[in-house]
Each structure stands twice: as C-alpha cells, then as structure tokens.
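Asker: A predicted structure for the sequence below; I have some questions about it.
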Amino acid sequence: MTMDVPIFPILINPTFTILDHQQWIGRLAYIFFGIILPPSIPKFYLSTRTDSGQIIEEVLMPVDTTDLFNELCVVEDQESLLIVLKRWANRYSIFDLVQAQGFTAKELKNLHPPSYIKELSWKHSEWLIATIKEIRSAHLQKRETMNLEEYYDFIERIRENLIKAEDRVERDAQTLYSLCAAYHLFITKTPMHMVGTPFPGGFKVQKIGEEYFCPVKEKQKDVPEALCKFCVAKQLKI
C-alpha cells in the first residue's frame, strides 16, 4: 500500500505572489478534481511512500504537444473532436496547469494596476481548471453540424501561433489553451473567456439572456494572433 506525499499546502488568506499563485492552483485543483494527478513535466517527480517509510520517486514523461496538435488536425466532426479533447485533457496534470499559468503570469506582469492582474489571473486560473475538468466528463448532449471551414481556419491560426512561440513553455501553454478554446468554441458554443473575466476599463464578459457579450470583441477580432474572431460572444456596448 502506498500513499501520495502532499505537494501543495492549503493556504489561508494568501498574499498574491507567483509562488502563492501556483499554490492556489493546487488548492483549486484539489477542490475541482478531488486529487492531485501524477505530474507530467520532467523536472517534477511522483513521490510515494511505502508502509516501511521508503520514498519512491518516478520521473514522468511530458505531454507531447506535437501529437496533440496533429490529432486536432484530422478532426471531422464534434464527436471526433471531443474524443481527442477528452483523451488529452486526461493526460494533463496539475503541474502542466501550473507551468501554463507561470507563462501567463509573465505575460500579465506589465499590466496595471496590480489589483487588475490579481483578478485577471485568478479568473484565468478558474477558467483553465474548470474547463479541463469539464472536458474530462463531457458528453455530447446533441450532435450539431460543425463548421469545418471555420474549424480548420482556427487550427491554422493555432499553427501560426505555435510557430512564433519562443520556447517550449510558451508552445506548451498555447497548445493547452487552444485545447480549451476548441472545446468552448466548437463543442459548447460558449466564449473562450468565462463570464466575469475582467478587461481594462472595468468591463467584463457578460451573459445577458442566452447571449454572451465581450468588451473587446471588435477591437481584437482582427488581431492576427487572437482567436477572438471565432468566439460566439458579441461586442458589448460600452
């Protein structure tokens, strides 16, 4: 019999630092997933303790983002897309999510004020973990025709972004976010940013009735790197 060695402490009234942010990811993952899954980043180890007290460490292999992207490229309909998304979502560990959030934290560090960074980072973390959890248990309620022309336009945009990635951390983070975006855009037909996500000026993504509204849809939809043009959200009247 073995038992997992605790990795993340439970925090009370945390101050927001990069370290605490990663710990909060761990706490959220425990709340959402119930367990902390085996890590899949080479620098991390799965540590278990035997009844005799011996600690056994096993190096775990990383998620292969190239294989994931290749599978996304041969999708034919919603059913085949969801099969790919579920298979890969089950392979991501909390450490993959922390690594992706570390990349996001660096991307956000020059924004102002600090309170906005904190709110945006928290909402992004909530979105990422909730989306991965949802994909893992998802089932098609009804099969809808998928716009394959739009989907492969989406895939081409992802490919262009991955080519521009400066290192593996950025490439892996973008692949993970693309997986989540594909689920929202082509399976649930919901915005890539969850309701309540803040944007500069105090505006947030909103749901009014059955429609979604984003404060930056028109501004971002033609940005080459953005995926906003694929989003179901409409422009929020400001």
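Answerer: Happy to help now that I have it.
Asker: okay, CA-based contacts and neighbour counts for the rest of this
Answerer: OK.
Asker: Sketch out the helices for the protein, chain order is fine.
Answerer: 18-33, 65-72, 78-89, 94-108, 114-137, 148-164, 168-183, 217-220 (DSSP state H).
Asker: and here's the other structure:
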Amino acid sequence: MTVCRQSIILFSWLPVHVMRNNHRYFFWLAEIFNEQPGDYMVAKTSGSPEEDLYRDAELRIREAVSRIRAAETKGDLGILLAKEVQSFSLFDLQIIGGKLNSEVERLPSPYREAIRPYFREQLFGKHHELIRKYRSGVFTGMNEPLRNKELFHTFCDIIPASCLSWEQMHDRNPNFHNPKNRLFYYLVSAFAMFVLDEPGHPVGMPFPGGYTVEKRGRNYYCLIRDKEKEVPTSICNFCPALQKEDS
C-alpha cells in the first residue's frame, strides 16, 4: 500500500499542466484575487531559506486551526474555511500545483494517468465549490451541527504536526516545502468531510489494486477506509465513508 499511502498523505498539491489547460478556472481565480491570469502561470521563487518557510508558516497554521476549530455548525465551518482558503494567493496555488505535478509524475504509468483527474477534483473542484458556496451565501443557511464534533477537533489537532513534519527537502524550489501548502490540503479536505459529509477522496478515485471510492445510495464506501489507522495524519481516519469489505 506504499503508493496508496503517498496518494493519501503526500499528494496535497495541484498539477500545473492541468491549471494551464483550465482557462476558465484561471480567470475565475484571477477575479477572486484581483490579479491577472498570467501571474498564475509564472513561476517565482522567494529566495528565502527553506528553514524560514517553516518558521513563518507555523504561526499562520496554528492560528488558522484555532479559528476553524471554533465552528459549531456546518455553515460556520464553511465560512471559516472559505476565509482561510482565500488567504492563499495565486502564487501560493501555483506552488501547490507544481508540487502535486512533481509527485504525480513519479507514479508508474498507467496509474499516473488514471489518478491525475481525481487529484484535480479533490483540490481544484472542492476549492472552487467552497468559494462559490461562500460567495453565494449558501453557508448562512446551513445550521446543521457538525456530524461529529469530537472527531473534527481531533482532525484539527493533527493538522499542525502534519504540516510541520515535511519530507526531506530535495526539490530545487524551496517553496515546494512550505508547510502552508499542506494546510491548504487539510482545509479543502475539512470542507469535503465535515461540511458536505463527503469522502476526502472523490467517488471513483482509483487506488492501487483496482480499489475505488464508491457511492451506493446515500452512503460512501472505501476498501482502505480503516487501513490507514497506523498513519494518524491520514484524512482516511476522519472520512465519513464506510469501510468496504473485500469481495
């Protein structure tokens, strides 16, 4: 399950080449950030040491987690998550995309090609949906309490440790290792799992071995749902999907 675990925990970025092919999304993002779409495509580096990225990001991560942890209802959480996500600039999203592209390219073919669009939906799709619902006022009418407040608080508690425990730095671009990149992943995942009550990974997303996330009626099923317990920072441990038994 090595590749599967990587796909669950490490792949928290968006593919640049997908971003380049999705012009509507470019212009929608540019409208939100009041920036030119071209700015989204130009790679930049800050030149700051990688160690500084951790120091500068730690306070932001802990403050963001403290804010979203205060949510009582799904609507509250949706609003708080949207505000946090909107703090990511176009450059931040480009870096997130570049990192995902780098990781996906390391996967073997044809799994690489099969899973690529699902990562786009997991992050791009949910990011788009979160901002759209926030801007249209959908969350103001969502008064239903969180499905499991204690579980949500546990989810919040693991975010700082996960964000600040990065893999060995080996990429040329130090911004790839900014801990706030992984914060984005957890924010979008929280929207899917605790606001929408959907799986952290999209329905149909393939995992090694031919397994996929399934939907039957109102319920979601995943064969690996309970197989990531030894990885406390895996979003599988907080997913509303039910464990699917081997057939």
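Answerer: Here it is on my side, so go on. Note that the structure is a prediction, hence the values are computed from the model and not measured.
Asker: Turn the helices of structure 1 into CSV, including mean neighbour count and distance to Cys231 of structure 1.
Answerer: Below are those laid out as CSV (neighbours: other Cα atoms under 10 Å; distance: least, Cα to Cα, whole Å):
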stretch, mean neighbour count, distance to Cys231 of structure 1
helix 18-33, 18, 26
helix 65-72, 16, 18
helix 78-89, 18, 17
helix 94-108, 18, 20
helix 114-137, 18, 16
helix 148-164, 15, 10
helix 168-183, 20, 9
helix 217-220, 14, 8
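Asker: Just send those helices back as CSV, with distance to Lys189 of structure 1 too.
Answerer: Shown next, in CSV, are the helices of structure 1 (distance: least, Cα to Cα, whole Å):
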stretch, distance to Lys189 of structure 1
helix 18-33, 22
helix 65-72, 17
helix 78-89, 11
helix 94-108, 23
helix 114-137, 13
helix 148-164, 12
helix 168-183, 8
helix 217-220, 16
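Asker: Spatially central residue for structure 2, please.
Answerer: Centroid check for structure 2 by Cα atoms, centre = their mean gives Tyr185 as the closest residue, at 2.4 Å.
Asker: Now do the same for that one: its match in structure 1.
Answerer: Matched to structure 1 by TM-score structural alignment, Tyr185 of structure 2 sits across from Tyr177.
Asker: what sits against that match?
Answerer: Applying Cα atoms under 8 Å, 6 or more residues apart in numbering, we find Tyr177 of structure 1 in contact with Leu128.
Asker: try 10 Å
Answerer: Leu97, Ala100, Leu128, Thr131, Ile132, Ile158, Arg171, Tyr183, Met192 (Cα atoms under 10 Å, 6 or more residues apart in numbering).
Asker: Next: Glu144 of structure 1.
Answerer: Counted by Cα under 10 Å, 6+ apart, Glu144 of structure 1 has contacts Asp77, Gln78, Glu79, Phe186, Ile187.
Asker: Tell me the residue in structure 2 aligned with the third one.
Answerer: If I follow you right, that is Glu79 of structure 1. That one, Glu79 of structure 1, aligns with Gly75 by TM-score structural alignment.
Asker: That match and Ile68 touch, don't they?
Answerer: No. At 11.4 Å, Gly75 of structure 2 does not count as touching Ile68 under the criterion of Cα atoms under 10 Å.
Asker: overlap in contacts of the two?
Answerer: Between them, Gly75 of structure 2 and Ile68 share these contacting residues under Cα under 10 Å, 6+ apart: Leu81.
Asker: What's the match for Arg112 of structure 2 in structure 1?
Answerer: By TM-score structural alignment, Arg112 of structure 2 lines up with Ile117.
Asker: ok, now how distant is Gln46 of structure 1 from Glu57 of structure 1?
Answerer: Quick fix: residue 46 of structure 1 reads Leu, not Gln. According to Cα to Cα, to the nearest Å, Leu46 of structure 1 stands 6 Å off from Glu57 of structure 1.
Asker: Looking at the two, which one has more neighbours?
Answerer: Leu46 (17 against 12; other Cα atoms under 10 Å).
Asker: Give the aligned equivalent of Tyr211 of structure 2 in structure 1.
Answerer: So Tyr211 of structure 2 corresponds to Phe203, using TM-score structural alignment.
Asker: which residues touch that match?
Answerer: Gly196, Thr197, Cys214, Pro215, Val216, Leu236, Ile238.
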